[in-house]
Structure formats: C-alpha cells, structure tokens
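K.L.:
this one's sequence-less:
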C-alpha cells in the first residue's frame, strides 16, 4: 500500500495547501473541516454540494449508505473551489476523509500529490463505467475513482427562430451546414449562435468540442486542425453570426442571451435544462457536430467518487461499501436526476431515457464526450487550457489571426 505521509506532497501541492488557511465550508455535520475531529468511529465524506442540506435526498442517501455498511457517516460540503485545497491540507495532516467527491479535472492533481488511492488498492469496482468517462480519473495507467455522473455540452436551438428562417434542423450535420443555417437566420433578421469564449476555463471548456471536432489534439495547439476550429469561431463573429459579447460571456450570460428568444442556437450544458423548460419557446437539443458530421467530443463535467489514502488501510473495506452504495444502479439514477447528470453506465442511462425521452441527445453527447485531462495529460492540462483560452481571446478580438494566436499558444506551452 502507498501509505501517505507528509513527504509525499509535491512542492506544487504544498503551495496550494498554504493558500487554504482562512477558507470556509458549509457542513451538514458540526461545522468542522477536520476529517477525524472527534474520532468517534464514523466514516467521513466530503462533497462539493453545499446546496444540499441535512434534509435533502442527497444527505439522506449518504446516511442510508452508512447504515447499510454498518457505520455512521459524517458529511462536510464545500464549495468546489475550496474542496481541492482542503483535501490537500487534510492529506498533509494525515487527516483525509474516507470518501472524497471531486470535480473530475482535479482528480489528476490530487493523484499526483499522493492524496488518492487507486482502485487497485481500494478495490472499488469500475467495470460498468464507460471507458471515455472513466478516463477523466486516470493518470499514469492507474484509476483513481469512479464517476458519479457526467454532464457535457450540446447545442440548444430555438425551433421558432429556425422555422421562421426556413432551416430544417435535420440538415445541420457538420460545420458547413451549421454555418449555412446561421446565414439564413441572420438574413431572416434574427441572431445566430451564442456561446462563452471568456478568458477562463469556461472559455476553453466551450471551445474544446470545436477543437476536438476538427480532429485537433491538446498537445498540438498550433496544428491546422486547431486553426480551422478557431477560424470557424472567428469567422462567425466577423460575419455577425455570433455576437461580440461572446468574448466576455460566461456560460450563464450566454444562456441569458439565448432565452431572450432572439437566438437560433446556444452552446450550453445539461445544467440549463430546467431553464430551457421555462424559456417560453419550443426548443430542441443537438449534439455539437464535428467538422464533417458526426458528434464531436465535448468535455465531460461532473464529479468522481474517490478514496483518499489512509494510514489505516483496514478502513478501505468499509469505504468500498460506501462507494459501491453511492454508485449503485439504483442510487445513481436518483442522484443523477437530482444533479441533472447523465449516468456513467449504460444500464442507468437506458432507465433515464425511458423515463425522459428528451435526454436522448444528451446521452449521445456524453457517449462521445472526453475528459479534459484524458490522454494522460493530467496536471499538464491547466497550463495548456490557459494558453488555449488566451489564443481564443486574441483571435476573436482581432489582435491576432487564428494561426498566429495558436502558434503563440503552443510556443508558450513548450
């Protein structure tokens, strides 16, 4: 077993830990952030869902899984931005929780820091999970958890706007046909497409389906395929098919533009489904097309259930029962419905679609999805992503051509 001691923390992790002092968290327990504060024999669970209080179905599920495993559970909920730092600090103090639920891009960071045990060590079963979703929790040939669910991006479309412009959504199969649809929409006096190209991870997140849809790789930012993807977005702005506001749009503000009713398309995620139902117009959902058709790989969002390294490895047997309960077929269905997630297993997804047929395009999008840290990028991804969003900003603002912007991005990564 890879027992954790302070010396296993990398220098980068130690720097992050130093920044955690003074942060706060919401808790359904006693408010402490210590994983073993009372040493009362309970098993601790940390999650990024502070929106769910003690009386929520989520909290009841955790308690129920504890009862089935014959133990009490003590849950603490953090904001996503705080959770990574708190987990690193707890590991430094040999005080990690038993179960840690993390945003999937963070898994490789904590794995590299020596915080997480592998599924070979803790014996958590991942055999039913789709390989493309499981890859987000893998690094160096090892798996460090199992996804609790996934969300991703697709194109919402306004049926009324497309009908008025004479666009048949069935004709939109690739970039050429999508651009032709946007041209018709503009000619009809409406607006084409809105998305988020802000200079943060949100901008990279939204650009990746087009980047990957062109056949580009994150290890080759300056490739002709990458340039074609950025040229697509740049040309849309130049032709007025997308608004200049996308440069500063978050996913929330771009969604607000779409629900105004003037736009034909919006790139956004499963988390907007409830808002779409309230928008006041008929809408549909289309997986983001690749350059020549088919579904582009969109980045996966969602969390992984992980098991931090424990000095007492005897705890893993009970922890495994807790993880198995949380990710069981029955509980995944309820949890993913609550979180607006698509399930990571085909069995649960089939049940979701049988209950709600409108989830079908999202299921197709998730099947094609890809983890941002996949391809064994791990902790290299944040640096690559930063240069990618900077390139997008440069090209869309007109300060550089797409080729110049991406060549500079690749040079900066090297």
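P.N.:
Received, thanks. All values derive from a computational prediction rather than experimental measurement.
K.L.:
CA atoms for contacts and neighbours, from now on please.
P.N.:
Fine.
K.L.:
ok, residue 46 to residue 26 distance?
P.N.:
For residue 46, the distance to residue 26 (Cα to Cα, to the nearest Å) stands at 10 Å.
K.L.:
meant to ask about residue 359
P.N.:
32 Å.
K.L.:
contact partners of stretch 87-94?
P.N.:
Residues outside stretch 87-94 that contact it (Cα atoms under 8 Å, 6 or more residues apart in numbering) are 4-6, 9, 13-14, 16-17, 20, 34-35, 96-97, 110, 115, 310-311.
K.L.:
Next one for the comparison:
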C-alpha cells in the first residue's frame, strides 16, 4: 500500500480547500487534528454531530476501538463542512483513519486522491446491495462501503384517500396517481406536496420522476425527461400540488403534509418518527414509475471509507474498525438509530421482521440509485444544478418544460 503516499490533491480539490472556512465541529475532546496522539489512538470523522459522547453511536465507535485494541478519537462535523475539512487535512497528510461521508461526496474525494480503494484496503463489500455500493464507485474502483441508506417514497393520508374514494392499491403508475389526485381535489382536499426548491434538495426530489420516466442524467432534454417535468408542471396548473413547492424544502413540505389536509407527500425515511406523531393514519407507497413498477429514487446515506495515510502501517487497524462498524449486528443497531435501511439483504430482513412498516422503504431502497452512479462522479453536481434550475423555471411558468430542459442541457455541455 506504499503507493498511496505519492498521491497529490487535484487542482479542483485544492480550489475547494482554498474556500474552506473555519467552522467549528463537535468533538469528543481535543483539537480537530486528525492524527491520534500516538499509534494507540485512531481517529474517526463522521457527519453526526447530533450524537453526543454518551450516545449509542459514540459507544459503538469506542467498542469497535476496544476490539481492535486501540482508543478512538472521534470528531463530528456538519455534512456541509466535512468535505472541505477532509480535503484540507489530506493536503496536510493529516487525514482521519476512518471517514464516514455522504455518498455523493465519495467520487469527489476519490478523484482528489484522498481515499484508498477497497482493492487496496481489503474491505469486504460482498454483502452490500450492488445498487447502493455503486454510489461509492468511480472509474471501475470502489471506495468504501455503505453504512446505511435512506431514500424517497410517498407518504399518504389514509383518511383523505378514503373520503375521496381512492383505493391506494389502484395507484400503479403516473396516470393512476394523477387520477387519484383529481379525485382528492374534487373531494375538497389537497393533493400532493413535495420539495422543488432551487437546491440539491429539489433535484433529489425530482429524480424519482425523472428516472421513473426512463430519462438519463446525461440527456436532460430527452422526451422522457420532458414528460417528468411536464407531470409536475401540470400538477401545479391543475391545483393538485401547491405553488409553495417551488420554495419548499423537504422539511417545509413535510409540515404541509402534517396538517392532515394532503393526500400525499414525497419525503424520506427520516420522517418516520414524525409520521408516527402526526395524529392521523398514514401509509407509505414506493414512487411509481411512468409506466408502472417502482421508480428508482436517489439514495441518501453515508459511506465508511479509509483515507490515504502517509503512515501505511495504520491501514490494518483502520480496516478492522470499519469491518466492526459494518458487521451484521452493528449495522442493525446503527441503522435503527439513524432511521436508515441497511445496505445488506440480511440486515434488511431483520429490520422488516422487527418493524413491518419498514417493508415499503426496503422495497424503495432496493430500487434506488446513487446520484453519482453510471460513472457520473464529479459531473453530477453540475448536472444537478441545471436540473433544479430547469424545474424552477418550468414550475414558475417562466419556460415550458421542453425549453427549460433544453437550456439545462446546453448549460451542462
């Protein structure tokens, strides 16, 4: 593994480093220097500042350290800060031993030469579902292993659908979903809410419909892509969805659904606890594809990775830590804590056996797709930006879906 030490950060990575700000992170103590004080201390960086030192997550990290015979020094950053911190640390040969990072960022860090491959670090990824593992693959190589996944589906209000005479089992495709929305509106209730804000959240929520049409991210202006944007645009025109979706985040969209007035809301696994507190009977339906079946929704969730180290002797123990964190027993406990669907069929089956309400989420995750999959890698952010701009343009009425997506494709080129 000595070959890792010769890598240098790419120019793009150095640009990101130059923009790094000094935002503070939550830490279990000491400075945010990645290296431990001695070889008996191993550093782990994660994007879970919500979990304090005494949490189940922190205790799991310490437990895996004990099994490997080392102490753990953990630092937690907000997701938005973590990438810049990692790139800066890599420039200084001060990377953490183990890095847990949002899956779309993996290809950025891999291209920058920050991460080791699973061929090099010997991580076993054989149990991970291939569609989830793909989010951490770039140029034919795999960089880390998924710790868990979340994705999008349709929450529905059973009382609203019943009052409108809608049988949820009849919803198989876009045509039947739109027909259900029409019935709901005629019954005096509201149809569907989602997030179409001009950020990554907007792209994240549009992707199931875009992919569900059969469209590809390399061709934003295809007839299939146009049909997906026209679907959303028509829903607004007909009053099936509110104009507020243009500014909705996934949080404000959920707040609309939580009023009890809406039949459907597109949202994620992370809202399950809020759904239980909603005060009304709800269900979950995988997002239908245009012609039927489940649409591919984008995967959220993190990868556990091993950054490049100047001291290559650290890899063996770091690999033991990751293997411990992603073992079957620990994945089950961790993904329950994070409200994630596990990345392996074995643990997914345990989750559904313990909580039958997770079944539609497991189905959605099995159909899901990484945003950087299909070897898009670092091209994805530029494509995504043009996608959300096209969605905003069409939903606001500034351009037709066709013209909005044509402009988006031209901008990507």
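P.N.:
Received the coordinates, thanks. In this text, all values refer to a predicted model and were calculated from it rather than measured experimentally.
K.L.:
Any idea what the TM-score is?
P.N.:
Overlay of the two chains. TM-score (TM-score structural alignment, normalised by the length of structure 2): 0.99; 412 aligned residues with a Cα RMSD of 0.9 Å.
K.L.:
hmm, back to that, the more surrounded of residue 46 and residue 26 of structure 1?
P.N.:
A count of neighbours by other Cα atoms under 10 Å puts residue 46 above the other of residue 46 of structure 1 and residue 26, at 24 against 20.
K.L.:
and the gap between that one and residue 89 of structure 1?
P.N.:
Residue 46 of structure 1 is 13 Å from residue 89 of structure 1, by Cα to Cα.
K.L.:
what does residue 36 of structure 1 give?
P.N.:
Counting by Cα to Cα - residue 36 of structure 1 and residue 89 of structure 1 are separated by 13 Å.
K.L.:
the more surrounded of these two?
P.N.:
Shown here are residue 36 of structure 1 and residue 89; by other Cα under 10 Å, residue 89 has more neighbours (24 against 19).
K.L.:
so after the one helix or strand the more buried one maps to, what's the next helix or strand?
P.N.:
In this structure, residue 89 of structure 1 sits in helix 80-92 according to DSSP states H and E. Sequence-wise, the next helix or strand downstream of helix 80-92 of structure 1 (DSSP H and E) is strand 99-103.
K.L.:
So what's the gap between that following strand and the chain middle?
P.N.:
13 Å (Cα atoms, centre = their mean, to the nearest Å).
K.L.:
check the fit of that strand onto structure 2 and give the mean distance.
P.N.:
Taken over the aligned residues, the distance from strand 99-103 of structure 1 to structure 2 averages 0.2 Å (mean Cα distance after the TM-score superposition for structure 1).
K.L.:
mind listing what's buried in the following helix or strand past that strand?
P.N.:
Counting by DSSP H and E, the element after strand 99-103 of structure 1 in chain order, helix or strand, is helix 107-112. By 16 or more other Cα atoms under 10 Å, the buried positions in helix 107-112 of structure 1 come out as 107, 108, 109, 110, 111, 112.
K.L.:
contacting residues around the first one?
P.N.:
With contact set as Cα under 8 Å, 6+ apart, residue 107 of structure 1 has these partners: 136, 137, 144, 304.
K.L.:
Need the three-state assignment for the last one.
P.N.:
Right, residue 304 of structure 1. Per DSSP: H, G, I helix; E, B strand; the rest coil, the local secondary structure of residue 304 of structure 1 is strand.
K.L.:
residues contacting the nearest residue to it once chain neighbours are set aside?
P.N.:
In space, residue 304 of structure 1 comes closest to residue 147 once its chain neighbours are excluded; the distance is 4.1 Å by Cα to Cα, 6 or more residues apart in numbering. Contact analysis of residue 147 of structure 1 by Cα under 8 Å, 6+ apart lists 104, 129, 133, 134, 137, 302, 303, 304, 305, 344.
K.L.:
Neighbour-wise, which one of those leads?
P.N.:
residue 137 (31 neighbours).
K.L.:
Now residue 144 of structure 1: closest residue in space, sequence neighbours ignored.
P.N.:
residue 118 (4.6 Å).
K.L.:
Tell me how many other residues crowd that neighbour.
P.N.:
21.
K.L.:
now it: how far from residue 309 of structure 1?
P.N.:
Taking Cα to Cα, one finds residue 118 of structure 1 at 9 Å from residue 309 of structure 1.
K.L.:
Residue 324 of structure 2 touches residue 64, doesn't it?
P.N.:
Yes: between residue 324 of structure 2 and residue 64 there is a contact under Cα atoms under 8 Å: 5.8 Å.
K.L.:
Just the ones of the contacts of residue 107 of structure 1 in strands?
P.N.:
Under the assignment DSSP state E, the contacts of residue 107 of structure 1 contribute residue 304 to strands.
K.L.:
Distance to residue 200 of structure 1 added to the contacts of residue 107 of structure 1, as TSV?
P.N.:
TSV is the format used below for the contacts of residue 107 of structure 1 (distance: Cα to Cα, whole Å):
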residue	distance to residue 200 of structure 1
136	20
137	22
144	26
304	22
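K.L.:
related to what we said a few turns ago, want to throw the contacts of residue 147 of structure 1 into TSV with distance to residue 182 of structure 1?
P.N.:
Formatted as TSV, the contacts of residue 147 of structure 1 follow (distance: Cα to Cα, whole Å):
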residue	distance to residue 182 of structure 1
104	34
129	37
133	32
134	36
137	37
302	31
303	34
304	37
305	41
344	33
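K.L.:
ok, of those residues, which one's closest to residue 164 of structure 1?
P.N.:
Checking the contacts of residue 147 of structure 1 against residue 164 of structure 1 by Cα to Cα gives residue 302 as the nearest, at 36.4 Å.
K.L.:
Surely that closest one and residue 149 touch.
P.N.:
Yes: with contact defined as Cα under 8 Å, residue 302 of structure 1 reaches residue 149; the gap is 5.8 Å.
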